[in-house]
Structure formats: structure tokens, C-alpha cells
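Colleague: heads up, no residue letters with this:
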């Protein structure tokens, strides 16, 4: 298999790993942010969890996911209005699962999408601001999707600016325990991790084909938990690939790595 094919297989493996994280959710609103998470959520909706709800990333509810295509094509369905008030009803009731891609994640699972740098008033890099991260993380399930697993993303200490709640006892809101937080998994280009280590430490659950545990550790700025034998991340099944090709017939996903 040449390098190009290896990268394509990696992309499809990451999509399927992300999709697997929705299989037990039942009827929840899924918000996938980014091309690959969107394909992953669509794949789950067409296979492992047909009860999922999803929008077109703006304001229309879908019973069948739209393929990746320009919005003005005939393939794009608009079925039912999903305005912000209805979105927030789902958020506050806990009936949502979001997949997003922070620029920093620390050992507690706290995430940063706001600024890079120690001085918030004079950041080295200014990004989006905290957006909806505080409310999202405190109300419903979150998954992280990281295209490049490295020490700039998985940082030592805490994130430069903590935008979302994690398993940090010093930052828990009054009356909250770890059981009130629902961080599910982290899908990267090296592995799949979860939060099932001791005291909710980030744990390596599976390694992608050809990746070693040492490689993952070398690209992470904090210690990672390991429990028993680490599996190899499941390769996409042919049925999954058939659905992915239908959802992304122009192969836009392969431009992501």
C-alpha cells in the first residue's frame, strides 16, 4: 500500500472510530463540527444509530443526512426548522452530543478554542473565543477529533485558556462531581483515547495500524493511562465504506491530511 493509500485508510479509520462513539446514544441531537466529524455522524445515522437527530450544520433538521456537496445542489434536503431556541432546549436537557476540534487539550480533558499564550490580554494567537464550550461541556456529551496528535495540542499543565469543563477537581462547579461530566473519547490520527483511566485520566484505548504506544506518548505532553492490552483500531468494514463513498462521493475527506 503506497503512502497515499495509507493516508486515505487513516482518514476512513478515524471517521469510523468517531461514528462508533454515537452507537449507544439513541435519540439525541448530534452536532459534528468539521468535515470529517460530519461524515462520521452521517455514517452513524445511516448504520449504528438511526435514531440520531442531526442538522445540516445550520438550521434544518434531517431524517437522512445530506451528503457532502455544495449547499445549492439538489442533494441537499431541508426538512424541518431547528432554530436556536430548539437547539438550546436540547443542550440544556443534556440531549446532545458534540464532536469538535480544540486547539489545546490538557490532562483533565479541558479544552481551549480561545487564545494561545500566557497573557490573555496580549495573546500570541487570537482565535474564536470560548463560544459555547462552557455550556456544552457542562450540559452534554463531548467528543474531540484531532487531525494532528502532537504536544502543541496535548499540552503540559493546563490549557492556556480553559474554555470547557473537564475532570479537574479544582475547577468543578459547586455541587458537581465527575459523574456530572460526560467526556466520551478523543479520536486522533494516532489513536483513540477515552477517559476511563484512574480518576478519569485520559487512557489509550486503541492504536491505529502501524502506530506504537511510544509514538503516542512522545507526541503527548502528559502521562497517559493504559489498561491491559491495547487494541488495534478497527479498520472500516466494506459496508461502512459503501456508505462513506455515498456520503462523500467527491472524496473531499481525503484533502484533510
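Modeller: Nice, thanks for sending it over. The structure presented is a predicted model; accordingly, all values stated were derived computationally and were not measured. Residues are numbered from 1 along each chain as shown.
Colleague: drop to CA atoms for contacts and neighbour counts, all remaining ones
Modeller: Noted.
Colleague: Can you show me the strands along the stretch 51-200 of the chain?
Modeller: 53-55, 60-62, 80-81, 96-100, 104-105, 111-112, 115-116, 125-126, 141-146, 183-188, 191-194 (DSSP state E, counting those that start in this stretch).
Colleague: Now mean neighbour count and distance to residue 244 too, for the ones you listed, in TSV please.
Modeller: Converted to TSV, the strands of the stretch 51-200 of the chain look like this (neighbours: other CA atoms under 10 Å; distance: least, CA to CA, whole Å):
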stretch	mean neighbour count	distance to residue 244
strand 53-55	24	17
strand 60-62	18	17
strand 80-81	12	24
strand 96-100	23	18
strand 104-105	28	28
strand 111-112	28	29
strand 115-116	22	34
strand 125-126	12	35
strand 141-146	23	18
strand 183-188	24	18
strand 191-194	23	20
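Colleague: could you dump the ones you listed to a markdown table with distance to residue 22?
Modeller: Shown next, in a markdown table, are these (distance: least, CA to CA, whole Å):
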| stretch | distance to residue 22 |
| --- | --- |
| strand 53-55 | 11 |
| strand 60-62 | 16 |
| strand 80-81 | 22 |
| strand 96-100 | 8 |
| strand 104-105 | 21 |
| strand 111-112 | 21 |
| strand 115-116 | 30 |
| strand 125-126 | 32 |
| strand 141-146 | 10 |
| strand 183-188 | 10 |
| strand 191-194 | 14 |
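Colleague: hold the first one in mind and look at this next one:
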């Protein structure tokens, strides 16, 4: 089997965010996170619940862009809130901006009343980030996304959750940030973003240069793990046989 691509390394890094989550709803947003969530359930997290992107819970592993061959349940929109409030969900969102503490902007770049760029809107980000685990996927790592200070706080970071008190911090957990260059988390007492691993072909210096704040970088940063042959087979022949992942992270 040919060597893994950068997109396939990112798929596995996203999948790892759901490792050990048990029977909860995995909510991937974006192509690579979707492939990653399906890979996680097909391998090391078999209890995950996955939707078809609408209101059905799919059985087994099915290709992106197609409906599941079998449905095991219905998950209408109103029931999503029960999962959110009970903490039985782990979403992977795509930030327009993210800072060193994990505060995220998905609404507007620039002045909120006269934005340079209008994005999705605040949507469910505040409730997501204070109710259940959240992770983030950034397909193009740059200083425009990894910023010193976000223009508008939508998803709550560790500093703001701590300042707000137990009502915000009790269930607050930012699990992982995965970009096309590396993997990041928020360890330690101050929860500053740390570089966990570097994707093959990228470097620590490249990641630092593409980040608009000082990352926590340990003395020895490992390489992000490569997909196993079994994982590559699932990605290439079952989950994404059309190769859509390469459009999100080019070869």
C-alpha cells in the first residue's frame, strides 16, 4: 500500500480525538473530521453514535456523501439539546479564529457591527463548549486563524471558563486541535495551547511561524502517528473511496 498522505494523517489525528469516548454522539463538522469519526468507530471507538448528517443514526461504516445502508435510530433536532445538556456529545468544529486558551470565533472577522467577513454566526458554540467535550479542525493553519485575540468569543476558552466560575468550567473540556500541520492540546494549570505532535513533512519552526501567539512547545515533539495499513484500507476503500479528503488537505 502506498505511503499515507497528509490528509490521511489528519484523518487519523482527528479520529484520535474520540478515542475512549464510549457511547456518546460524535459530531464531526467538515470532511476530514467526518472521515476521522467514522474511522474511530470502525476501529478503536466502536460505541460511538454517528448520524447521517441529518436525523438518522447510521449502522456500520459507510462512504462520505452517501446515506448509511442501515439506520438504527432517529435523532431529531430537539433531542440534540438533551445530548448537549447531559454531556453525551463530542463535537469537532472549525474555528474562524482560535487563541492560545481555546477561545473561538465562528461568527465575524473584524468589528461585529461592520465585519470584514461574516461567518456562520455564534450558533451553538457557547453551549457546546460549556456542556461537553469539544475539539477543533483547521485545514489551513495560519496566523489569520491562530490569533493573539479572537474578534468575537463564540466558543469559550479555558481562561474565560475559569473566570465565569463553575457554571461554565464544570464540564468545560477542549480535547484537541488538529490542523494540517500538527496536533495541539491545552495542558497544565493555565491551559495554554501546546504543540502535541508535528505531521510528517511539517516542522516545529513552520508551525511557530504560522501561529499568531507563543505556543507551548516541549523539548522533544514527536511526529503525529501514521495510519496503520488497516486504517488506510478503511479510509481508501470504505469511508472515502472517492478521495474527497485530498480536496480539503491537498497532497
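Modeller: Here it is on my side, so go on. Computed from a prediction, not measured in an experiment: that's the story for all the values here.
Colleague: what's the TM-score for these two chains?
Modeller: Aligned and superposed, the two chains score 0.92 in TM-score terms (TM-score structural alignment, normalised by the length of the second structure); 247 aligned residues with a CA RMSD of 1.9 Å.
Colleague: on that earlier part again, of the strands of the stretch 51-200 of the first structure, give the one that comes closest to residue 18 of the first structure.
Modeller: Minimum separation from residue 18 of the first structure across the strands of the stretch 51-200 of the first structure (CA to CA) falls at strand 183-188, 6.5 Å.
Colleague: The closest residue to residue 158 of the first structure other than its chain neighbours: neighbouring residues, count only.
Modeller: Leaving aside its sequence neighbours, residue 158 of the first structure sits nearest to residue 106 (CA to CA, 6 or more residues apart in numbering; 5.4 Å). Using other CA atoms under 10 Å, residue 106 of the first structure has 23 other residues around it.
Colleague: Give me the aligned partner of residue 106 of the first structure over in the second structure.
Modeller: Under the alignment (TM-score structural alignment), residue 106 of the first structure pairs with residue 99 in the second structure.
Colleague: Likewise for residue 189 of the first structure?
Modeller: Under the alignment (TM-score structural alignment), residue 189 of the first structure pairs with residue 180 in the second structure.
Colleague: same check, this time on residue 34 of the first structure
Modeller: Alignment note: residue 34 of the first structure maps to residue 30 in the second structure; criterion TM-score structural alignment.
Colleague: who's in contact with its match?
Modeller: Residue 30 of the second structure makes contact with 93-94, 137, according to CA atoms under 8 Å, 6 or more residues apart in numbering.
Colleague: How about the secondary structure of the nearest residue to residue 192 of the first structure once chain neighbours are set aside?
Modeller: Computed as CA to CA, 6+ apart, the closest residue to residue 192 of the first structure that is not its neighbour in sequence is residue 206, at 5.2 Å. Recorded secondary structure, residue 206 of the first structure: strand (DSSP: H, G, I helix; E, B strand; the rest coil).
Colleague: Which positions within stretch 52-62 of the second structure qualify as buried?
Modeller: Using 16 or more other CA atoms under 10 Å as the test for burial, stretch 52-62 of the second structure gives 52, 56-59, 61-62.
Colleague: in the first structure, which spans are helices?
Modeller: Using DSSP state H, the helices of the first structure run over 3-20, 35-46, 84-93, 133-139, 213-218, 238-247.
Colleague: just checking, residue 226 of the second structure touches residue 10?
Modeller: No - at 9.2 Å, residue 226 of the second structure does not count as touching residue 10 under the criterion of CA atoms under 8 Å.
Colleague: More neighbours: these two, which one.
Modeller: More crowded of residue 226 of the second structure and residue 10, by other CA under 10 Å: residue 10, with 31 against 20.
Colleague: ok, and the closest non-adjacent residue to the equivalent of that one over in the first structure?
Modeller: Residue correspondence to the first structure (TM-score structural alignment): residue 10 of the second structure is matched to residue 14. Setting aside the residues directly before and after it, residue 14 of the first structure is nearest to residue 187 in space (CA to CA, 6+ apart), at 6.6 Å.
Colleague: Likewise for residue 145 of the second structure?
Modeller: Per CA to CA, 6+ apart, closest to residue 145 of the second structure is residue 97, 4.2 Å.
Colleague: so who does that neighbour touch?
Modeller: 104-106, 144-147, 150-151.
Colleague: 6 Å instead, please
Modeller: Residues in contact with residue 97 of the second structure (CA atoms under 6 Å, 6 or more residues apart in numbering) are 104-105, 145-146, 150.
Colleague: so residue 171 of the second structure touches residue 131, yeah?
Modeller: Yes - in this structure, residue 171 of the second structure is within contact of residue 131 by CA atoms under 6 Å, at 5.4 Å.
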